[in-house]
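Visitor: Fold the stuff below for me.
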Amino acid sequence: MQFQSVNPYNNEPVGKFTALTKDELDEKLNKSQNAFESWKKVPIAERCQLIRNAAQVLRDHVDQYAKMITLEMGKPISESRAEVNKCAWVCDYYADNAETFLAHESIATDASQSFVRHDPIGAVLAIMPWNFPFWQVFRYAAPTLIAGNTGLLKHAPNVFGSAQLIEEVFTKAGVPDGVFQNLIVHHDQTEKIIAHDAVQAVTLTGSEKAGAAVAEIAGKYIKKTVLELGGNNAFIVWEDADIDKAVKIAVTARMLNCGQSCIAAKRFILMEAIYDEFVTKFTKAVSELKSGNPLENTTQVGPLARRDLADQLNRQVKESINQGAKLLLGGHQKDCYHEPTILGNVTAGMPAFDEETFGPLAAMIKARDIADAFALSEASKYGLGVTVCTKNVEKALKYADEVSDAAYFINELVKSDPRLPFGGSKKSGYGRELAKDGIMEFVNRKTVYVKL
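Guide: Below you'll find the predicted structure:
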C-alpha cells in the first residue's frame, strides 16, 4: 500500500511512503520489545541526556522540520517554527525534572521500609493526529522514553514525512536503535499492533470516534489508554473585561493553526452589554489577518489540511445560517482554503454551537448574565477548557468549581504547557499528558514492602 502526502495550499505532492509489510511490522514490534530490555537498564541520567540531545537536534534543524510541517498540513511557517521549538522545550523540561519525578516515594507504615518505585512498562503506542504533527508526538515521547519505555508511532497518513523526521531526531540524538520507531501502516493494522506482547499501553490524540474505537480494542487486550479527543471550548467575556485585550486573546485563541486545534476557543459567550462591542472589534481584527502561502513569513491564515475538512466546516457554516445564525464575515470556501468566518446570534442546536468546528469559524453567543454564560459553556459533551475574561480575578476564581472542563484559564487562551497537566473530561477523553502527571501515566507504580 502506498501513501502520499499532499501540500494543501497547491495540491502538489510532498512525499510518497510505502506501508510496512506484515513481516516488516512484526520485525519492528519484536525490535521494540528487545530494545526495551536494554533501554530500561540505561541509567536515568543517561536517558535524560539523550532526550536533551533531541532538544538540541530540534533547534539545530528547526527550519527543515518547520518546512515539512507546513508543506504537509498547511500551518503558517512562523507557527511551524514555534511548534518545533516547543518540542525542544518539552524535551528539556523532562530532562531537567524526570529524575525527581521518578524518584522513590517513601511511605511510613508498620514495615521496616516501604516505598513506591516507578518502573517502565514496555512499548507505548502513540496514535497521533496531523494538526500539530511534531508537538503531539514529542509531548508523549519525551516523558515516555525518559521513563525507560520504548515508543511506537502510528502517525496520520498525511504527515508521514513529519513522522520520518521525528524518528530521525531521536536517531541523531543518539537514542539506541529500536527505542523509538515510526510505523508506516494503515489504521486497519491497529489491533494487531495493540495485541502484540511488546505493547503495554496506547496514547491517542484524535477524534471522539477514533478514541472510542482504540479504547475498545485496548480494553479487549487489557492495555491502558490515554485519550485526548475533541473540544468545543467556551471563551466567556464578562461585562467588566478589557474588551481590547480580550479581543486580542480571542483572535489567537480561535485562529491559531487556522483554527485546527482541539483546545481552540470555538464558542464566544458574551454578556449582552458588551456583545456588540466585542463582535465589532473581533470582526475587524479577523478581517485584517493575512491569508496566503503558508511558507511566507507574513502569512497568518493558510489552508485547512485537507479538502474534506474544509467541506465539513462549510457544511457547519451553512447549516447554522439556515437555522438562524447571522453571517458577519467570510463564509466562502475554495478547495482546502476556508475564509475566516464569524457567525453571530448562534444558539444551542446549531452545528456552530453543538459540534466541534475544526477550522477558522467563530461562533458569537449572547448570555444574559454570568450564570447563564456558565450554563451555556457547560452545554457541551466536550470538556477540554474554558477561558474567562474579566478584571475581577478573585470573583472568577470562585467559579472554577462550576466548570467541568479539565482546564480553566482566566484572561488567557487555553494552551498546553510542559509544566502543567493537560487533558480532558467528558467526551474530550481521559488521562493526562505533560508535567509530572504525564510521565506517571506509563510507569508501574510498584509498592515495595520490607519487614525485618
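Visitor: only C-alpha atoms for contact and neighbour calcs from this point on.
Guide: OK.
Visitor: Could I get the full set of strands for the stretch 351-452 of the chain?
Guide: 361-367, 382-383, 386-389, 408-410, 422-423, 425-426, 429-430, 432-433, 443-450 (DSSP state E, counting those that start in this stretch).
Visitor: for the stretch 1-150 of the chain, same thing?
Guide: Remark: strands assigned in the stretch 1-150 of the chain by DSSP E, counting those that start in this stretch are 2-6, 13-18, 105-106, 113-120, 123-127, 150-154.
Visitor: Pull the residues that contact the third one.
Guide: What that stands for is strand 105-106. Strand 105-106 is touched from outside by 113-117, with contacts defined as CA atoms under 8 Å, 6 or more residues apart in numbering.
Visitor: Please list only the buried members of those residues.
Guide: Neighbour counting by 16 or more other CA atoms under 10 Å classes 114-117 among the contacts of strand 105-106 as buried.
Visitor: about what we covered before: out of the strands of the stretch 1-150 of the chain, which comes closest to residue 33?
Guide: strand 123-127 (6.8 Å; CA to CA).
Visitor: Could you check the angle that closest one makes with strand 150-154?
Guide: On the basis of axes from the mean of the first three to the mean of the last three CA atoms, to 10 degrees, strand 123-127 is oriented at 20 degrees to strand 150-154.
Visitor: Let's compare: structure for the following, please.
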Amino acid sequence: MTTTYRTQNPATGELVEEFPYVSDNEIQQTLASAASAYRIWSAMPMAERGKILVKLADLFEERAEELAAQATLEMGKNTREAIGEVQYCARIIRYYATEGERLAADQELKNIDGQTAILRRRPIGTILGIMPWNFPYYQVIRFAAPNLMLGNTVILKHAEICAGTALKIQELMREAGVIEGAYINVFATHDQVSTIIADPRIQGVSLTGSERAGSAVAEQAGRHLKKAVLELGGSDPYIVLDSADVATSARRALFSRLSNSGQTCTSNKRIIVMDDIYDEFVAELTKLASELTPGNPSDANRSEYAPLSSEAAAIGLMEQIEDARKAGATVHVGGQRPDLPGYYVAPTVLTDVPETARAYSEELFGPVVMIYRVHTEGEAIELANSSSYGLGGAVFSADEARAQAVADRLEVGMVHINAFNVGGEDLPFGGVKRSGFGRELGPLGMDEFVNKQLITVNTPR
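Guide: Purely as a prediction, here's the structure:
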C-alpha cells in the first residue's frame, strides 16, 4: 500500500515514520461510528460536554512541551512558537467549554398576537474537517472545539505531514472523555475525502488550506448540498502611513512577517510604505534580514530562522522568488537556500515587484517580504485592494483618525489599526473575496454548523 502520511524532519530531511492510508472499508466504519456517536453525544447535556472540554483544555496545558516538540519535528515550527500555539488551543477549548451554553442559548423573538417565537441553536450531525500543517494544533482545535461543544461529531482529515500531531490530538480527546466516535482522525486519500463529503451522514465540511483545495471542496460540497466553511489564502496589506521611529517600525514589520517562518495565512505579505519614510524603512529591514542565520527550530532564537515545512514548499517559494527577479523585482537580500540539510530558505526582501510577477498576485508562503512605495493614502488603498485575497490587513499611523479612514476602505475580513494580526479565542476569524467564507472563533464559531431552529407556540386565549 502506498504510504503518504508521514513524519519528516524539515531541519534535516530525515524520514522518521510513515503511516498507511485507511481502507475504503475503514472509511465506511468511520462514517457509521460518527453517526452513531452523534445520537449519544448530542443528547448529552451541554454542561456535561463542557466538563469534558475543560479536561481537554487542561491536558493541552499540561502537555504543551510534548505537543510542541511533535509540531517542531513534523513541520519545523520554532519550539517557542509551538508552545504558544498549544497554550492558545487550551484557551480556545476553555472559552467554548465555559461560554458555549451562553452562546447557544435560546433567543426569544418578537411576540406577535400571543404567539411565542424562539430561535434555538441545535447541532446538525457529523462535520468533516480538512486541516493544514502550518498550525497543526490551532487549526484543528478552532474548528473542533465549538462543534464538539455544540453536540456535533467530528471527522478530521489532517495534513499528510502532520500524522503524529493528528494522532496526539485524538489521544487527548479520548483521555479527556470525548466518547468513541465523536472525534475521529482519519488518514484518508483525496478520493476518500470526496466519498466522505458525498455521504448523506455528513452535514458539513470545514477546510483551511489553499485556494485550489478550497475550490475543489466547495464544488463537491455544493454538489451534495452540504454547508461549507473555507479559510483560504491571504496576501495581507500592512500599510505604514507614518512613523516617528522608522527603525522600530521596520523591525516590527519584519518579525511579524517571519513568524512561523512566514507560513501564516494572515502574515503581512505586502508592506505598503509612504514615500517619505520608504528608503529608510527598506534599508533598515534589509539590514535586519541580512543578520539572520539558519537555526535548529527546537532551540532557535530571535537571530535565527527556521526551515519551511517541506522540500516542496521550499522549491515552490524559490520558484516564485526567481520569477519575481526575472520580471524585474529587486532582491535586496536573500533569494537563495543555504547550503545545509533541510528545507531552509533565507529571509528575502523584494521591492519593485511588477504586476507581471507571480508574487504580485500569488500568496508567498515563506520568509519573503515585499515592500511597495506609495505617495498618498488613496494609492495605498488602491494597492491594498488590488489583491484577489481579502483576509486581513493593518494600518499604522500616529494619527488614529488618518489610519481609521484608510482602514475603513480595506476590502478584508479583519482589519487592525496600529497593531497586526490581532486574534483571540473570543474574536471571529475569516475573510472575503478569494480568502474564503464563513467565520471561526468567538461567538460566530458556534454559529456555522448549527440548526437555527424556529419554535413557535400559540398560546390559547
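Visitor: TM-score for this pair?
Guide: Remark: TM-score between the superposed chains equals 0.97 [TM-score structural alignment, normalised by the length of structure 1]; 452 aligned residues with a CA RMSD of 1.4 Å.
Visitor: if we can go back for a sec, now tabulate the buried ones among the contacts of strand 105-106 of structure 1 in a markdown table and tack on distance to residue 283 of structure 1.
Guide: A markdown table is the format used below for these (distance: CA to CA, whole Å):
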| residue | distance to residue 283 of structure 1 |
| --- | --- |
| 114 | 61 |
| 115 | 57 |
| 116 | 54 |
| 117 | 54 |
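Visitor: what sits against the residue in structure 2 that residue 421 of structure 1 lines up against?
Guide: Aligned by TM-score structural alignment, residue 421 of structure 1 pairs with residue 428 of structure 2. Each residue near residue 428 of structure 2 by CA under 8 Å, 6+ apart is listed here: 439-445.
Visitor: next one: residue 21 of structure 2
Guide: Neighbour list for residue 21 of structure 2: 1-5, 187-189 [criterion: CA under 8 Å, 6+ apart].
Visitor: conserved subset of these in structure 1?
Guide: Retained in structure 1: 2-4, 187-189, out of the contacts of residue 21 of structure 2 (criterion both residues aligned by TM-score structural alignment, their matches' CA atoms under 8 Å).
Visitor: which of these count as buried?
Guide: By 16+ other CA under 10 Å, those give 4, 187-189 as buried.
Visitor: Leaving out the residues flanking it, which one is nearest to residue 121 of structure 2?
Guide: residue 452 (4.8 Å; CA to CA, 6 or more residues apart in numbering).
Visitor: What's the one you found aligned with over in structure 1?
Guide: So residue 452 of structure 2 corresponds to residue 445, using TM-score structural alignment.
Visitor: burial of the residue nearest to residue 121 of structure 2, as a residue count?
Guide: 17 (other CA atoms under 10 Å).
Visitor: That one and residue 122 of structure 2, how far apart?
Guide: Distance, residue 452 of structure 2 to residue 122 of structure 2, by CA to CA, to the nearest Å: 7 Å.
Visitor: In contact with the residue nearest the centre of structure 1, which residues?
Guide: Among the residues of structure 1, the one closest to the centroid is residue 136, at 5.2 Å (CA atoms, centre = their mean). Counting by CA under 8 Å, 6+ apart, residue 136 of structure 1 makes contact with 128-129, 205.
Visitor: May I ask which of the residues you listed has the most neighbours?
Guide: Going by other CA under 10 Å, residue 128 tops the contacts of residue 136 of structure 1 with 25 neighbours.
Visitor: residue in structure 2 matching residue 325 of structure 1?
Guide: Aligned by TM-score structural alignment, residue 325 of structure 1 pairs with residue 329 of structure 2.
Visitor: What's the local residue count around that match?
Guide: 19.
Visitor: Tell me which residues touch it, please.
Guide: 350-354 are the contacts of residue 329 of structure 2 under CA under 8 Å, 6+ apart.
Visitor: change it to 6 Å
Guide: 351-353 (CA atoms under 6 Å, 6 or more residues apart in numbering).
Visitor: How about residue 182 of structure 2?
Guide: For residue 182 of structure 2, the contact set (CA under 6 Å, 6+ apart) comprises 34, 37, 153-154.
Visitor: What segments of structure 2 are helices?
Guide: Counting by DSSP state H, the segments of structure 2 that form helices are 24-43, 46-62, 64-75, 79-103, 138-150, 163-176, 190-198, 211-223, 246-258, 275-290, 311-327, 358-361, 377-384, 400-407.
Visitor: Identify, out of these, the most deeply packed stretch.
Guide: helix 138-150 (a mean of 26; mean count of other CA atoms under 10 Å).
Visitor: Distance from the chain centre to that helix, please.
Guide: 13 Å (CA atoms, centre = their mean, to the nearest Å).
Visitor: What range does it cover in structure 1?
Guide: Counting by TM-score structural alignment, helix 138-150 of structure 2 corresponds to 135-147 in structure 1.
Visitor: Ok, stretch 79-89 of structure 2 next?
Guide: Using TM-score structural alignment, stretch 79-89 of structure 2 lines up with residues 77-87 of structure 1.
Visitor: List of residues touching that stretch?
Guide: When contacts are defined by CA under 6 Å, 6+ apart, stretch 77-87 of structure 1 is touched by residues 66, 70, 135, 138, 294-295, 297.
Visitor: ok, of those residues, which one's closest to residue 88 of structure 1?
Guide: Of all the contacts of stretch 77-87 of structure 1, residue 88 of structure 1 sits closest to residue 138, with 8.4 Å by CA to CA.
Visitor: List the contacts of the closest one.
Guide: Residue 138 of structure 1 neighbours (CA under 6 Å, 6+ apart): residue 87.
Visitor: how much space between it and residue 356 of structure 1?
Guide: Distance of residue 138 of structure 1 to residue 356 of structure 1, computed by CA to CA: 25 Å.
Visitor: what does residue 391 of structure 1 give?
Guide: 29 Å.
Visitor: For the two, indicate the residue with more neighbours.
Guide: residue 356 (23 against 15).
Visitor: give the contact list for the aligned residue in structure 2 for the more buried one.
Guide: The alignment partner of residue 356 of structure 1 in structure 2, by TM-score structural alignment, is residue 363. Neighbouring residues of residue 363 of structure 2 by CA under 6 Å, 6+ apart: residue 235.
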